[in-house]
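**Student:** The sequence isn't on hand, but the structure is:
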């Protein structure tokens, strides 16, 4: 019998992953479906229900005490709804209520995917042992989450720490979110690639125009590719320094596809951070790559349930 067994869902525009996770963060059972992102909301929910049905068919399911959900956002944990940008059929969709119904009434905890990865990194990854941390996911978009005072800090709606939409360039490019000069508009993978192409970088014979291809070119010494990564690093450094100045974090963890670029990103990032994080209380700030890998969303969704305070177990219930 596993104590502290919880169900976890990691919901994104490409896949819906589910797992039964124990109190040590081990995945014991897993299930997955492709996200029917172009379909209507109930069809998407059908895929979630299939994942849950597969988990419920396990002999271990009877030990599951709650469900943690990390979802692409925006999410609204206070209302129990999700409106993922890349799943148009879900707008203010009552995901918590539907998951509770599909699991026989288990308590459900909803957080954004950036917060979920933060929970995973704090529990088992690069932020372990740090009481005050920012974790970032830098890929197609830029998300994040905060650990403050040793606890996950999702905020009232589950979106706190969304560093991708801090403005770091007052007169910068318009961002799809409506603001200007956001970290995401400069540092996300597609924007790194866009800037390199605009600067004259050309892909190799395979035609690959991804940020990973730009990173490979930068490693080979291409000046335009290097400059695009340096600009991304500068934007990340400004956002990280602003966050550290505001809430006194001592580590920033960077995951996602762009985070895998290695020193092409981290060397200019550390250099830029010295220029922005200048006050005495932020000078010891370190930057590290994420460690939890592809299961971070599931492990983090489980962590959000396993580490919460008893009073917040279910609205209106608990100690």
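**Tutor:** Perfect, thanks for sending it. Predicted model, so just to flag it, every value in this text is computed and none were measured.
**Student:** switch to C-alpha atoms for all contacts and neighbour counts from now on
**Tutor:** Will do.
**Student:** Strands of the stretch 51-200 of the chain, start to end?
**Tutor:** 64-71, 75-76, 81-82, 108-112, 133-138, 142-148, 151-152 (DSSP state E, counting those that start in this stretch).
**Student:** Distance from the chain centre to the second one, please.
**Tutor:** Relative to its parent chain, strand 75-76 has a centroid offset of 14 Å by C-alpha atoms, centre = their mean, to the nearest Å.
**Student:** go on, the fourth one?
**Tutor:** Computed by C-alpha atoms, centre = their mean, the separation of strand 108-112 from the middle of its chain amounts to 13 Å.
**Student:** got the angle for it vs strand 142-148?
**Tutor:** Put simply, strand 108-112 runs at 120 degrees to strand 142-148, going by axes from the mean of the first three to the mean of the last three C-alpha atoms, to 10 degrees.
**Student:** Give me the contact list for strand 108-112.
**Tutor:** Strand 108-112 has contacts (C-alpha atoms under 8 Å, 6 or more residues apart in numbering) with 66-75, 77, 80, 96, 99-100, 154, 157-159, 301, 304-305, 313-314.
**Student:** out of the strands of the stretch 51-200 of the chain, deepest packed?
**Tutor:** Neighbour counts (mean count of other C-alpha atoms under 10 Å) averaged over each of those peak at strand 133-138, with a mean of 30.
**Student:** picking up where we left off before, TSV please, covering the strands of the stretch 51-200 of the chain and showing distance to residue 261.
**Tutor:** Formatted as TSV, the strands of the stretch 51-200 of the chain follow (distance: least, C-alpha to C-alpha, whole Å):
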stretch	distance to residue 261
strand 64-71	25
strand 75-76	29
strand 81-82	31
strand 108-112	24
strand 133-138	10
strand 142-148	15
strand 151-152	27
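**Student:** out of those strands, nearest to residue 209?
**Tutor:** strand 133-138 (17.0 Å; C-alpha to C-alpha).
**Student:** quick one, the closest one and strand 142-148 angle?
**Tutor:** Using the same axes, to 10 degrees: strand 133-138 against strand 142-148 is 170 degrees.
**Student:** Does anything pack onto strand 133-138? Which helices or strands?
**Tutor:** If contacts are counted by 3 or more C-alpha pairs under 8 Å, 6 or more residues apart in numbering; DSSP states H and E, strand 133-138 sits against helix 113-124, strand 142-148, strand 251-255.
**Student:** center of this structure, which residue is that?
**Tutor:** residue 114 (2.3 Å; C-alpha atoms, centre = their mean).
**Student:** That one contacts residue 136, correct?
**Tutor:** Yes - between residue 114 and residue 136 there is a contact at 6.8 Å, judged by C-alpha atoms under 8 Å.
**Student:** Common neighbours of those two, please.
**Tutor:** With contacts defined as C-alpha under 8 Å, 6+ apart, the residues shared by residue 114 and residue 136 are 143, 144, 145.
**Student:** Can you show me the helices along the protein?
**Tutor:** For the chain, the helices defined by DSSP state H cover 41-56, 95-102, 113-124, 183-187, 189-198, 211-219, 223-247, 263-276, 296-306.
**Student:** adding another structure so you can compare the two:
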């Protein structure tokens, strides 16, 4: 969802920043959750990037997005969604898949760029949830989980129409919930964590141990579409893990809906089928089986829209 702005338009805007394990993006977003045409910019991040390179990428996308701001449009604030864990008290981030940043003052760095505009930081999974609740697949669902399945697996909870209380800012981080039947080692120190089983890179890595010769999630998607048995098994494995984590979450907080976005969530429609099948096995618990598992309605704009919700919809935060 994008919107073109004519000269002289003065509607207040939010600057949205999404920092993840593969890329950082920034864009201007209006009060309807629509991106301003020409304001969206992207730079790479990655496990091999240095701290200074990451800071430069953030500076580049923020500066480029601001160039697209109409002269008369007020900038209300900056919303930042970042891969976790985060530390809200100190405004720092320590993305598991970006080792150069541990306790990095991302909110402060962005505040220095924008100069005097308030900056609100939250974990990227919560931004996904807020976006879907605000203008996406979760509209009207008071109790929902938003998930991103990509380089990592993140999540965020909206309960009773508000972001779930979270002293450190990491509530809903479903990627590090351990799922039964798997013992894959995780970078967090656990084993069988959802991220270690079902993220894009880890699913491809598992497939390669079975003889798959592709190297990326895109390769796996093509192989799955062609009926490759290893690719079929890899997607089933990832989807089953997602469904088990969703079922556990639904048991804990009685969810209406789970909306899943992120690049690897689009590897194949069967990923969702396998997730739903894993939930459906909870035959004795109708309240768990009722949870709907749906794709994000916002494509790849969800993280930015959710970051903008931190500014445009502050009443959703606790």
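**Tutor:** All right, it came through fine. Note that the structure is a prediction, hence the values are computed from the model and not measured.
**Student:** Find the nearest non-adjacent residue to the alignment partner in structure 2 of the residue nearest to the centre of structure 1, please.
**Tutor:** Mapped onto structure 2 by TM-score structural alignment, residue 114 of structure 1 lines up with residue 125. Once flanking residues are discounted, residue 125 of structure 2 sits nearest to residue 155: 3.7 Å by C-alpha to C-alpha, 6 or more residues apart in numbering.
**Student:** Translate the one you found into the numbering of structure 1.
**Tutor:** In structure 1, residue 155 of structure 2 lines up with residue 144, judged by TM-score structural alignment.
**Student:** And its match, how far from residue 198 of structure 1?
**Tutor:** 28 Å (C-alpha to C-alpha, to the nearest Å).
**Student:** contacting residues around residue 293 of structure 2?
**Tutor:** 257, 258, 259, 260, 272, 275, 276.
**Student:** Try it again at 7 Å.
**Tutor:** Neighbouring residues of residue 293 of structure 2 by C-alpha atoms under 7 Å, 6 or more residues apart in numbering: 257, 258, 259, 276.
**Student:** Equivalent analysis for residue 177 of structure 2, please.
**Tutor:** Residue 177 of structure 2 neighbours (C-alpha under 7 Å, 6+ apart): 193, 194, 245.
**Student:** mind redoing it with 10 Å?
**Tutor:** Residue 177 of structure 2 sits next to 190, 191, 192, 193, 194, 195, 244, 245, 246, 248, 249 when contact means C-alpha atoms under 10 Å, 6 or more residues apart in numbering.
**Student:** among the strands of the stretch 51-200 of structure 1, which is nearest residue 174 of structure 1?
**Tutor:** Here strand 142-148 is closest among the strands of the stretch 51-200 of structure 1 (C-alpha to C-alpha), at 15.5 Å.
**Student:** Mean distance between the closest one and structure 2 after superposition?
**Tutor:** Its matched residues in structure 2 lie on average 1.1 Å from strand 142-148 of structure 1 after superposition (mean C-alpha distance after the TM-score superposition for structure 1).
**Student:** by how many degrees do that strand and helix 113-124 diverge?
**Tutor:** Using the same axes, to 10 degrees: strand 142-148 of structure 1 against helix 113-124 is 50 degrees.
**Student:** Strand 142-148 of structure 1: how far from the chain's middle?
**Tutor:** 8 Å.
**Student:** Report the angle between that strand and strand 251-255.
**Tutor:** 150 degrees.
**Student:** Show me what strand 142-148 of structure 1 is packed up against.
**Tutor:** strand 108-112, helix 113-124, strand 133-138, helix 183-187, helix 223-247, strand 251-255 (3 or more C-alpha pairs under 10 Å, 6 or more residues apart in numbering; DSSP states H and E).
**Student:** Same list as before, these that is, but in TSV and with distance to residue 210 of structure 1 included.
**Tutor:** Below are these laid out as TSV (distance: least, C-alpha to C-alpha, whole Å):
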stretch	distance to residue 210 of structure 1
strand 108-112	25
helix 113-124	22
strand 133-138	13
helix 183-187	13
helix 223-247	11
strand 251-255	17
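**Student:** Quick check: which of those is nearest to residue 11 of structure 1?
**Tutor:** helix 113-124 (7.9 Å).
**Student:** helices or strands next to that closest one in the packing?
**Tutor:** Using 3+ C-alpha pairs under 10 Å, 6+ apart: helix 113-124 of structure 1 touches strand 5-11, strand 64-71, strand 133-138, strand 142-148, strand 151-152, strand 251-255, helix 296-306.
**Student:** Nearest approach to residue 222 of structure 1 belongs to which of these?
**Tutor:** strand 133-138 (21.9 Å).
**Student:** which residue in structure 1 lines up with residue 55 of structure 2?
**Tutor:** Under TM-score structural alignment, residue 55 of structure 2 pairs with residue 45 in structure 1.
**Student:** which residues touch that match?
**Tutor:** Taking C-alpha under 10 Å, 6+ apart as the test, what residue 45 of structure 1 contacts is 16, 35, 36, 51, 89, 90, 93, 95, 98, 99.
**Student:** so how far is residue 82 of structure 1 from it?
**Tutor:** 12 Å.
**Student:** list residues touching both of the two?
**Tutor:** Taking C-alpha under 10 Å, 6+ apart as the criterion, residue 45 of structure 1 and residue 82 both touch 90, 93, 95.
**Student:** By neighbours, which of those wins?
**Tutor:** Highest neighbour count within those: residue 95, with 23 neighbours (other C-alpha atoms under 10 Å).
**Student:** Give me the nearest residue to that one, chain neighbours excluded.
**Tutor:** Closest to residue 95 of structure 1 by C-alpha to C-alpha, 6+ apart is residue 81, at 5.5 Å.
**Student:** what does that neighbour align to in structure 2?
**Tutor:** Looks like residue 81 of structure 1 aligns to residue 92 there (TM-score structural alignment).
**Student:** Can you get me a residue count around the aligned partner of residue 269 of structure 1 in structure 2?
**Tutor:** With TM-score structural alignment as the criterion, residue 269 of structure 1 lines up with residue 275 in structure 2. If you count neighbours by other C-alpha under 10 Å, residue 275 of structure 2 ends up with 23.
**Student:** Okay, the closest residue to residue 275 of structure 2 other than its chain neighbours and residue 84 of structure 2: tell me how far apart.
**Tutor:** Excluding the flanking residues, the one nearest residue 275 of structure 2 by C-alpha to C-alpha, 6+ apart is residue 243, at 3.8 Å. Distance of residue 243 of structure 2 to residue 84 of structure 2, given as C-alpha to C-alpha: 22 Å.
**Student:** now swap in residue 298 of structure 2 and tell me
**Tutor:** Per C-alpha to C-alpha, residue 298 of structure 2 is found 21 Å from residue 84 of structure 2.
**Student:** Those two: who's more crowded?
**Tutor:** Counted by other C-alpha under 10 Å, residue 298 of structure 2 and residue 84 do not tie: residue 84 has more neighbours, with 28 against 19.
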